[in-house]
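*Asks:* mind looking at a prediction? Sequence and model below.
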Amino acid sequence: MKATQYISTRGGVAPLSFRQAVMMGLADDGGLLLPAEIPQVGDRLDAWRRLDYRGLASALMHLFVGDDIPATEFAALVNRSYERFSRAEVAPVVAVGDLYVLELFHGPTLAFKDVALQFLGNVFEHVLTASGERLNIVGATSGDTGSAAICGVRGRRNIEIFIMHPHGKVSPIQERQMTTVLDPNVHNIAVQGTFDDGQRVLKEIFNDLPFKRRYGLGAVNSVNWARVLAQVVYYFHAAFRVQDRTGCRRVQFSVPTGNFGDIFAGYVALRMGAPISRLILATNENDILARFFTSGVYATGEVVPTLSPSMDIQVASNFERYLFYRCGGDGGKVRALMAQFAGSGRLELSGEDPAFVAGRGTTDDALAVISRCHREHGYLLDPHSAVGVAVGERFRRPDEPTVCLATAHPAKFPEAIRRATGQDLARHPAIEGILSLPTRCAVLPPTRQAVQEFIVSTLGTRC
């Protein structure tokens, strides 16, 4: 198989293999890594639709892995990645009224991030076992990435993980899913600021190349290409399942998003030739992305706390990957635009992209959707998924099914469910089991120096 090469959105990194791209995480020139070419798979669709989820994941992702991991080894790695999911189908599609819901919350931490991070943990272990090296993961989370990343690597040899979350700005359950993990290789950091502060510190640390190389840093955030790759699979899977039920030619997806990672995976699927007509981008009140797709202006604002905290983001890290394609693959243009954005908090692009429509779903919209879906269909949505449904309903087409991504189990957000329904309906044994466990977490100011000093003191002689 021809080796897939990876390049930076800013054009300053020599082509890399899949293995090198996964271990580099954030590109050394400050950009994001992505494949030099996206394979076209129109001639494979009929064969792929007959595969189960694991078979589809193996076949699709191996196109981007190539000779770095032999096909039989890679298939075994993929199978291990989904052993802890409670549904054999991994990501079932269910009908809720006249919409379809893609359930992505059947992994060990009950969020869509498990689909990618269980896979990424196994990829890291495979690479480190072969090389004998150590990896020190540093990540930032707005809620679900942290717990899923920790779950993916806890107890693994040769890996330490440091996860930053915004102090007091994730849900209590999201916080406990992280801080109750006491494995010695897991280190939680509560940053005294917003998620955007944590993401800024993360990028500053990775852009300190001597520090990155000295301490062998790796990334689990969606800046890591392997995260995006694993999420591409469920767009194909869901489209196939809805086609099987309806006979439709194509489907559209409504995706609740804050960091542009999940919906970018859908964009990759669309570019590969998946039977997708368009992507509906749904934001909450933190609507920098919705504003861009309706006005062409990408400009930051103040973070607004909502009941969908994982979307309370004003700087979407994966947007740069999309910008690369809007700039015709010109890394110099991307570099100039990102420098402009870093200086002014604003950039502007002309023209429209028919692959996207966008809208904003408020907290009131989300609560109304949760209440109505439960009342009319006996189905509970978490507040992030409810934003996706609220916006998706505005863009329904009579001849084309709409698939809404359900990104987290409602039990992770009991207060929102209580407000919407007036009842304590959001329960799950995996959640109830952590409420009384001891926790461990360091509270730090949102600065590169403070976090780097914590990493160095924690690692001691282990690096």
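*Replies:* It's in. Numbering: from 1, shown residues only.

*Asks:* all contacts plus neighbour counts: C-alpha atoms, from now on.
*Replies:* OK.

*Asks:* please enumerate the strands of the stretch 251-400 of the chain.
*Replies:* Using DSSP state E, counting those that start in this stretch, the strands assigned to the stretch 251-400 of the chain run over residues 251-256, 276-283, 297-299, 346-348, 356-360.

*Asks:* go on, the stretch 1-150 of the chain?
*Replies:* Secondary structure of the stretch 1-150 of the chain (DSSP E, counting those that start in this stretch): strands at 6-8, 33-35, 93-96, 99-103, 135-140.

*Asks:* and the comparison structure, right after this:
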Amino acid sequence: MRYISTRGEAPALGFEDVLLTGLATDGGLYVPESLPHFSLEEIRSWRGLPYAELAYKVMYPFVEDAIPADDFRKMLDETYSVFSHRAVAPLVQLDTNEWVMELFRGPTLAFKDFALQLLGRLLDYVLEKRNQHVVIMGATSGDTGSAAIEGCRRCEHVDIFILHPHQRVSEVQRRQMTTVQGDNIHNIAVKGNFDDCQRMVKESFGNQSFLGGKTQLAAVNSINWARIMAQIVYYFQASLALGGPDRSMAFSVPTGNFGDIFAGYLAKKMGLPISQLVIATNRNDILHRFMSGNKYEQHQLEHTLSPSMDIMVSSNFERLLFDLHGRDGAAVKALLENAAKGPVSIEDYRWKHARKLFDSDAVDDKTTCDTIRDVYEQNEYLLDPHTAIGVRAARNCRRDSAVPMITLGTAHPAKFPDAIAESGLSVKPQLPAHMADLFEREERYTVLDNNVSEVQGFIAKHWKNA
């Protein structure tokens, strides 16, 4: 399988090179030249498979040119054996035909573990084969950083530099990153917001001269295709658990960078019956404003109780725009260049095509807290603020009550005690046993100005072979 850029000018690459490259040389994001498609009969035959085996069935077509089947199966077995629930992604019922899929049973209590535990193993495999070293540079709005560090910290061929917005992630999220010890692990707190961190990462991938030609950058953000690939699987898992593919499913997805919901879009294109995808956002509602009114316009980023979604520039949205524009890279490039200058819209027929599948909602902090409280009082089930936004958006946007609605539960509530307290509940979510001493562990991180040259200089100085 070959991978092409959403901006149409970079060379097509194989899986190994896409894994290590991250952002394409023309500034675009890599997507498969074509997608595998599974028949209903084939999907039906996967019922009852363990999660790792289902992951093999869904993902192997994307990597088969690069990784032998037995090696990939071993990676998947190792990846999902560290999750705390044997189902890996268990479903919890909230109401009639309403479910939450718990995607926070991995080591860092967030859905990012599904992809980043695998990404670390993929990197180790490919870099060992090539006898190559890379520098991982990533931006996080809260959960990607800890999942990336946990997934890659044992990799012998990488140095890890994770940028997070200073004082704009929860204390648990910060400590999950900054208390992991290792000479190859570096946390940078940038005096800015997530979009500033993400912009620095993209600029650095576009010009890596600050590394002096001695190594290259690798991506852990969802600009890396391997992240998206791994997230497709749990849509199949949820559907198969609730009667799919013989009945259609609807999903509500808390999203800021559009990666997790784009994976659902791909699952549908690969043959899984999905009738609705709900984009669930907070006050940073650029995706909602586009999907509800065909206007893509950046506003000032706001700090909310759901910090992992405090994002205004949604990188993966470019991958959807690429499809909506008939895979015309030049059109996507022109659109995004205009979007950097002011509001843009797409042709009405393209927008209406997207609306056949997608709905959206924006949920403010008060409504988020109300939803946390209401669901707990009704079910004694505690939602984190991101999942609460997903549940509220699902209820507001649901098209058909006969179709199962599944909200992706993206994080453990113990990561966001302030939001739980603000909801008025007296219950205090407890960290699981393997994190019980988190607040006693020593932290290590460096605070830097919102300046790309300063950040690049820090990386150039501190990677192991500098």
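*Replies:* Great, that's in hand. Computed from a predicted model, the values in this text were never measured in an experiment.

*Asks:* drop the TM-score for these two in here.
*Replies:* The TM-score (TM-score structural alignment, normalised by the length of the first structure) is 0.96; 456 aligned residues with a Cα RMSD of 1.4 Å.

*Asks:* out of the strands of the stretch 1-150 of the first structure, the one nearest Trp48 of the first structure is which?
*Replies:* Set against Trp48 of the first structure and scored by Cα to Cα, those come closest in strand 93-96, at 16.9 Å.

*Asks:* if we can go back for a sec, looking at the strands of the stretch 251-400 of the first structure, which is buried most?
*Replies:* Using mean count of other Cα atoms under 10 Å, the stretch among the strands of the stretch 251-400 of the first structure with the largest mean neighbour count is strand 251-256, at a mean of 28.

*Asks:* so where in the second structure does it end up aligned?
*Replies:* Using TM-score structural alignment, the residues of the second structure aligned to strand 251-256 of the first structure are 249-254.

*Asks:* centre of the chain to that stretch, how far?
*Replies:* 14 Å (Cα atoms, centre = their mean, to the nearest Å).

*Asks:* need the residues that contact that stretch.
*Replies:* Stretch 249-254 of the second structure has contacts (Cα atoms under 8 Å, 6 or more residues apart in numbering) with 239, 260-261, 273-281, 309, 386-387, 389-391, 393-394, 403-408, 410.

*Asks:* over to stretch 111-119 of the second structure?
*Replies:* Contacts of stretch 111-119 of the second structure (Cα under 8 Å, 6+ apart): 75-76, 79-80, 103-104, 106-107, 143-144, 147-148, 150-152, 220, 226-231, 409-411.

*Asks:* hmm, 7 Å instead?
*Replies:* Stretch 111-119 of the second structure is contacted by residues 76, 79, 103-104, 106-107, 143-144, 147-148, 151, 226-227, 230-231, 410-411 when judged by Cα atoms under 7 Å, 6 or more residues apart in numbering.

*Asks:* check stretch 306-323 of the first structure too.
*Replies:* 9, 32, 142-144, 170, 195-196, 223, 257-261, 284, 286, 288, 300-301, 303-305, 334, 363, 383-384, 416.

*Asks:* same list (the strands of the stretch 251-400 of the first structure) but as JSON lines, adding distance to Tyr267 of the first structure.
*Replies:* Formatted as JSON lines, the strands of the stretch 251-400 of the first structure follow (distance: least, Cα to Cα, whole Å):
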{"stretch": "strand 251-256", "distance to Tyr267 of the first structure": "10"}
{"stretch": "strand 276-283", "distance to Tyr267 of the first structure": "8"}
{"stretch": "strand 297-299", "distance to Tyr267 of the first structure": "19"}
{"stretch": "strand 346-348", "distance to Tyr267 of the first structure": "20"}
{"stretch": "strand 356-360", "distance to Tyr267 of the first structure": "9"}
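
*Asks:* buried subset of the contacts of stretch 306-323 of the first structure?
*Replies:* 9, 32, 142-144, 170, 195-196, 223, 257-261, 284, 286, 288, 300, 303, 305, 334, 363, 383-384, 416 (16 or more other Cα atoms under 10 Å).

*Asks:* ok so, going back, turn the strands of the stretch 1-150 of the first structure into JSON lines, columns for mean neighbour count and distance to His165 of the first structure.
*Replies:* Putting those into JSON lines (neighbours: other Cα atoms under 10 Å; distance: least, Cα to Cα, whole Å) gives the following:
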{"stretch": "strand 6-8", "mean neighbour count": "24", "distance to His165 of the first structure": "27"}
{"stretch": "strand 33-35", "mean neighbour count": "25", "distance to His165 of the first structure": "24"}
{"stretch": "strand 93-96", "mean neighbour count": "16", "distance to His165 of the first structure": "31"}
{"stretch": "strand 99-103", "mean neighbour count": "21", "distance to His165 of the first structure": "25"}
{"stretch": "strand 135-140", "mean neighbour count": "23", "distance to His165 of the first structure": "6"}
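
*Asks:* nearest to Thr447 of the first structure, of the ones you listed?
*Replies:* Per Cα to Cα, nearest to Thr447 of the first structure of these: strand 135-140, 12.9 Å.

*Asks:* residues in the second structure matched by the closest one, start to end?
*Replies:* Residue span in the second structure matched to strand 135-140 of the first structure, by TM-score structural alignment: 134-139.

*Asks:* all helices for the stretch 201-350 of the first structure, in order.
*Replies:* For the stretch 201-350 of the first structure, the helices defined by DSSP state H, counting those that start in this stretch occupy 209-214, 225-246, 261-272, 288-295, 319-326, 331-344.

*Asks:* adding distance to Asp28 of the first structure, write the ones you listed out as a markdown table.
*Replies:* Formatted as a markdown table, the helices of the stretch 201-350 of the first structure follow (distance: least, Cα to Cα, whole Å):
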| stretch | distance to Asp28 of the first structure |
| --- | --- |
| helix 209-214 | 7 |
| helix 225-246 | 14 |
| helix 261-272 | 20 |
| helix 288-295 | 26 |
| helix 319-326 | 15 |
| helix 331-344 | 13 |
